[in-house]
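**Q** return atomic coordinates for the entry below.
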Amino acid sequence: MQSHYDLIVIGAGGGGYPAALRLAQSGRQVLMVDEKGNLGGNCLYEGCVPSKSVREATVLWNQVARAGFFGLDAQRVQADWAKIRAYKDGVQTRRYQQHTQEIAKTPNLTVIRGQASFTDSYQVQVDDWDHHDQFVASATDIIIATGSEAQRLSIPGFDLTWNHHDLFAWNDTQPTLPSDMVILGGGYIGVESASMLADLGVNVTIIEMAPTILQGMDEDLVQAIRGHVGQRVKIVTGVMVEAIAENNGQYVVSGHKVQDAQPIQFRTSRVMAAVGRVPSIPSSLHLEKTGVYYDRHGITVDERMRTNVPHLYASGDVNGLSMLFHSAVRMSEIVAQDIMLGEDMHDSFNPHEMPTTVFSRPEGLAVGLTRTQAAQRGMAVEEYTRAMGTEAWAQIAGELDGFMKFVVSRSTGRIVGIHGVGVDAAALSAAAHMAVRLGLTPAELGHMTFPHPTQFEILDRLARSI
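**A** Okay, here's the model as predicted:
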């Protein structure tokens, strides 16, 4: 094993592997160390990919239940959690096999399943778990891409909770689902999980400390999703959870109402924690030996993912800027460009333009600023809205509810935010991202033509109506 590399990447998730592949393909010698020994990070192992696989099964089941709308006489379909798990695991296996092939085809790239620890800002000690070996390697540049981990609450009984691992981990998912569940947290992970579990027949209650679920998102979006998901899920906001206890095979969640401090309890068969994620900076990394600035919010970086130590970069969830897989990939690509081009690189990361999706039923999308966020920046805006159900595709699909909203700057006339709820909202976020990132005006977006009949037509039609 060589001792010096052009680049060492610690972590093979979205914040790490795009840069590793690109720089290795450019001729640089790259060492990537990851505890799973493959690409994809937590997103593939127990996050985005498996959760959306389970969600896809529930969407199809719901479509079958609506077969009569399409003139079909469908036989009764049952949800089999064991078979859904097998389908989910199969999707993950296929992607892991694909990534294994990518690694094998990439010249100049060495991937080790193990752990890396800094000895100083240029060197790491590598524990190679597969070969029971330990060695020290140095590099010209190092990328820290250790991702994030589920946040914990410092309350009695928190260890009794499930989290996303129990529902979505590759080949390690819980074998059965409970009849009922309390989910702590009303962010997008909690709402998505509640929506799909309710579709699988679980009686779900969401408990959120804030006054509303999906805190920080567009108010109309929140109201629309709460209105629909709330028909299948009990949503309780404004509650501070203080303890979880096991009692005769049940779990008791105790807390108090934030507004008046009145005590409140919930009894359930299972508790799941979805109280957010925090940057993962394990003590074993020994980051303190590098001189890099960091705190509980993550490693401090600039718009090019550079830390205060010139040759050290931090991309992905570990810097806390935008904890989304596609954001991590974007950051990683920026790092690759910065290493290859240096001061000739003219690209940067803007977390506010990253698309956010809520894979509930119905779906939601958020790109850019809300009216409230614009006001906080002293920006005067106008909002323009069009109903999802006015488009042919929504009518064909029989999903008429929801809306698309543009937030437009009064001073520049540019679209600074796009938010929506309804059919194909997650896919629409891609086009919304381009409009916001490119700083298009409604007139410029209106010059584009989206294919008929697709839900994308709502974008150019709303633009032309302004």
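
**Q** when you work out contacts or count neighbours from here on, use the C-alpha atoms and nothing else.
**A** Will do.

**Q** quick one, what contacts the residue minimising distance to the centre of the chain?
**A** The chain has L324 as the residue nearest its centroid, 3.9 Å off, counting by CA atoms, centre = their mean. For L324, the contacting residues are 316-317, 356, taking CA atoms under 8 Å, 6 or more residues apart in numbering as the criterion.

**Q** in this protein, mark out all the helices, start to finish.
**A** Counting by DSSP state H, the chain has helices at residues 17-25, 41-46, 48-65, 81-105, 164-168, 188-199, 219-229, 325-341, 371-376, 392-397, 425-437, 442-446, 457-464.

**Q** one more sequence to fold, the one below, so I can look at both together:
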Amino acid sequence: MNSYDVAVIGSGPGGYVAAIRCAQLGMKTAIIEKYSTLGGTCLNVGCIPSKALLSSSHHYEEATKHFEEHGIEIPGEIKVNLEKMIARKQAVVDQTTGGIDFLMKKNNIDVYEGLGSFIDATHIKIEGKDAGEIEAKNIIIATGSKPSNLPFINLDKERIITSTEALKLKEVPSHLMIIGGGVIGLELGQVYRRLGAEVTVIEYMDRIIPTMDAGLSKELNKVFKKAKCNMMVSHKVKSVERKGDEVVIKAENKKGEVIEFKGDYCLVSVGRRPYTDGLNAEAAGVKLNDRGQVEVNEHLQTNVSNIYAIGDVVRGAMLAHKAEEEGVFVAETLAGQKPHIDYNLIPGVVYTWPEVAAVGKTEEELKEAGTEYKVGQFPFRALGRARASGDIDGFVKILADKTTDEVLGVHMIGARCADLIAEAVTAMEFRASAEDISRYSHAHPTFAEAVKEAALAATEDRALHV
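**A** Below is the predicted model of the structure:
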């Protein structure tokens, strides 16, 4: 039986990063993955493939709607070859997951393909290609999450689908109905709307992206409505039925009226659930809570001292980069270091166009806490760079403490916000004030100038370009 200092169960961004960092720190490391490719949900059926399709569909939309105004004329009809688009997406996935294979070899990490389950607190059974048992002094659970469902919906994975099936459709839907106005539903909705599908988003809450700042929700809703998407908020889905190639959804609005929606595909996008199926956690004595999450303390340690858990399977936001931070945190803890994660400063991003990004507290949270704050906001349409590229939708909003001027939250929607948010995270990690951000130079013309201008607006209401 092979013995290790650390064994990681699950090879998503949290798991493979944890394994790499453990190996870097001199620990003999193994990683167990039940699928034939490494990378977990994110690399195989999540972050990476969805971004590939978002990019391809964005190019198509630019070519059909905006090239002419740039003086670019394309003779003949521009068509979508969905099969080729999906094939390109898969090529990106294959290249990315292949890169993880390389990193495992580079760091001398033993990879086991099969389902890993606990025999006891130090022994793991592997069922599958690399069947057998291994022993480890420490074990990291990084088994991730799976799409959630509503109890009355039968997911046939043909017409009533999850995000996994939506990434490999063989046709552009005529009418794609999406249950859930969160990140995944909106990103995939935008992909297929660009490609010609009618799109209806049905959201239980009173706004889309309900966990983010209300200002971002309002602005993104405008973008989707401008694209002629049907945005049905405050609607509670009561039933979903397939009738041949048609799906019928019945939902109740806030007046108590039942509204019927019909389309050829229904994407169920109501969040994700921690995935511990087959883990046999009870054999090791590991405790799960009533939400199915592995319970951990502030060191990401379970109730069994040598077993840790990270990523979507524990509490907190289900984000790949949060899982990565936790993977490094556990590895360094095992090495006797004293790492640090500030969960308030884990950014959230929606990769629609315009992109949506946020870090820190929302206005709603500050109001609820009774914190006195000031707001600085700057519209992208006032930027030279935004006008030059035609990306004028959106704004940057900075929330700062009214007394100390410390930045408490940054919320943005616009071009390249997924990248711009890193500036806000950096500033907040060093407890910068709005004035600090306003006083360092931002290159012109760039989208990043919106951050400086919002900081100026928050400091003394003195934005320069509005």
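
**Q** give me the TM-score for this pair.
**A** The pair, once superposed, lands on a TM-score of 0.93 when counted by TM-score structural alignment, normalised by the length of structure 1; 452 aligned residues with a CA RMSD of 1.7 Å.

**Q** which stretch among the helices of structure 1 comes nearest S409 of structure 1?
**A** Ranking the helices of structure 1 by distance to S409 of structure 1, with CA to CA as the measure, places helix 371-376 first at 8.6 Å.

**Q** tell me what the closest one is packed against?
**A** The contact analysis (3 or more CA pairs under 8 Å, 6 or more residues apart in numbering; DSSP states H and E) places helix 371-376 of structure 1 against strand 381-387.

**Q** counterpart of the strand it packs on in structure 2, which residues?
**A** Residues 373-379 of structure 2 are where strand 381-387 of structure 1 lands when matched by TM-score structural alignment.

**Q** just stretch 208-219 of structure 1 next, same as before
**A** Counting by TM-score structural alignment, stretch 208-219 of structure 1 corresponds to residues 203-214.

**Q** which residue of structure 1 lies farthest from its centroid?
**A** Centroid-distance maximum for structure 1: D73 at 37.1 Å, with CA atoms, centre = their mean.

**Q** what do we get in structure 2 for that one?
**A** Structural alignment places D73 of structure 1 opposite E73 in structure 2 (criterion: TM-score structural alignment).

**Q** which one in structure 1 is aligned with R439 of structure 2?
**A** Using TM-score structural alignment, R439 of structure 2 lines up with H447 in structure 1.

**Q** how about that match, nearest residue that isn't a chain neighbour?
**A** Leaving aside its chain neighbours, H447 of structure 1 sits nearest to D460 (7.5 Å; criterion: CA to CA, 6 or more residues apart in numbering).

**Q** what does that neighbour align to in structure 2?
**A** Aligned counterpart of D460 of structure 1 in structure 2: K452 (TM-score structural alignment).

**Q** do N350 of structure 1 as well
**A** When the two structures are superposed using TM-score structural alignment, N350 of structure 1 falls opposite D342 in structure 2.

**Q** measure how buried its match is and give me the count.
**A** Around D342 of structure 2 sit 8 other residues, with neighbours defined as other CA atoms under 10 Å.

**Q** where's it relative to E365 of structure 2, distance?
**A** Separation of D342 of structure 2 from E365 of structure 2 (CA to CA, to the nearest Å): 17 Å.

**Q** same question, N44 of structure 2
**A** As defined by CA to CA, N44 of structure 2 lies at a distance of 34 Å from E365 of structure 2.

**Q** more neighbours, these two?
**A** Regarding N44 of structure 2 and E365, a neighbour count based on other CA under 10 Å identifies N44 as having more, with 21 against 12.

**Q** once you drop chain neighbours, what's closest to the more buried one?
**A** Nearest in space to N44 of structure 2, with sequence neighbours left out and distances taken as CA to CA, 6+ apart, is V93 at 6.0 Å.

**Q** before we move on, what about M354 of structure 1?
**A** Residue nearest to M354 of structure 1 in three dimensions, not counting chain neighbours: V367, with 6.1 Å by CA to CA, 6+ apart.

**Q** thinking again about what came up before, next, count neighbours for the residue nearest to N44 of structure 2.
**A** Applying other CA under 10 Å, we find 24 other residues in the vicinity of V93 of structure 2.

**Q** swap in G230 of structure 1?
**A** 18.

**Q** so for stretch 430-441 of structure 2, what gets flagged as buried?
**A** Neighbour counts over stretch 430-441 of structure 2 (16 or more other CA atoms under 10 Å) mark 432-438 as buried.

**Q** same check on stretch 182-201 of structure 2?
**A** Of the residues in stretch 182-201 of structure 2, 182-195, 197-201 count as buried by neighbour count, 16+ other CA under 10 Å.

**Q** just stretch 59-77 of structure 1 next, same as before
**A** Residues of stretch 59-77 of structure 1 classed as buried under the neighbour-count rule (16+ other CA under 10 Å) are 59, 61, 64.

**Q** what is the end-to-end distance of that stretch?
**A** End-to-end distance for stretch 59-77 of structure 1: 13 Å, by CA to CA.

**Q** just stretch 347-367 of structure 2 next, same as before
**A** For stretch 347-367 of structure 2, the separation between the terminal residues is 20 Å (CA to CA).

**Q** which single one of the buried residues of stretch 430-441 of structure 2 is nearest to K168 of structure 2?
**A** Relative to K168 of structure 2, the closest of the buried residues of stretch 430-441 of structure 2 is I437; by CA to CA it sits at 43.0 Å.
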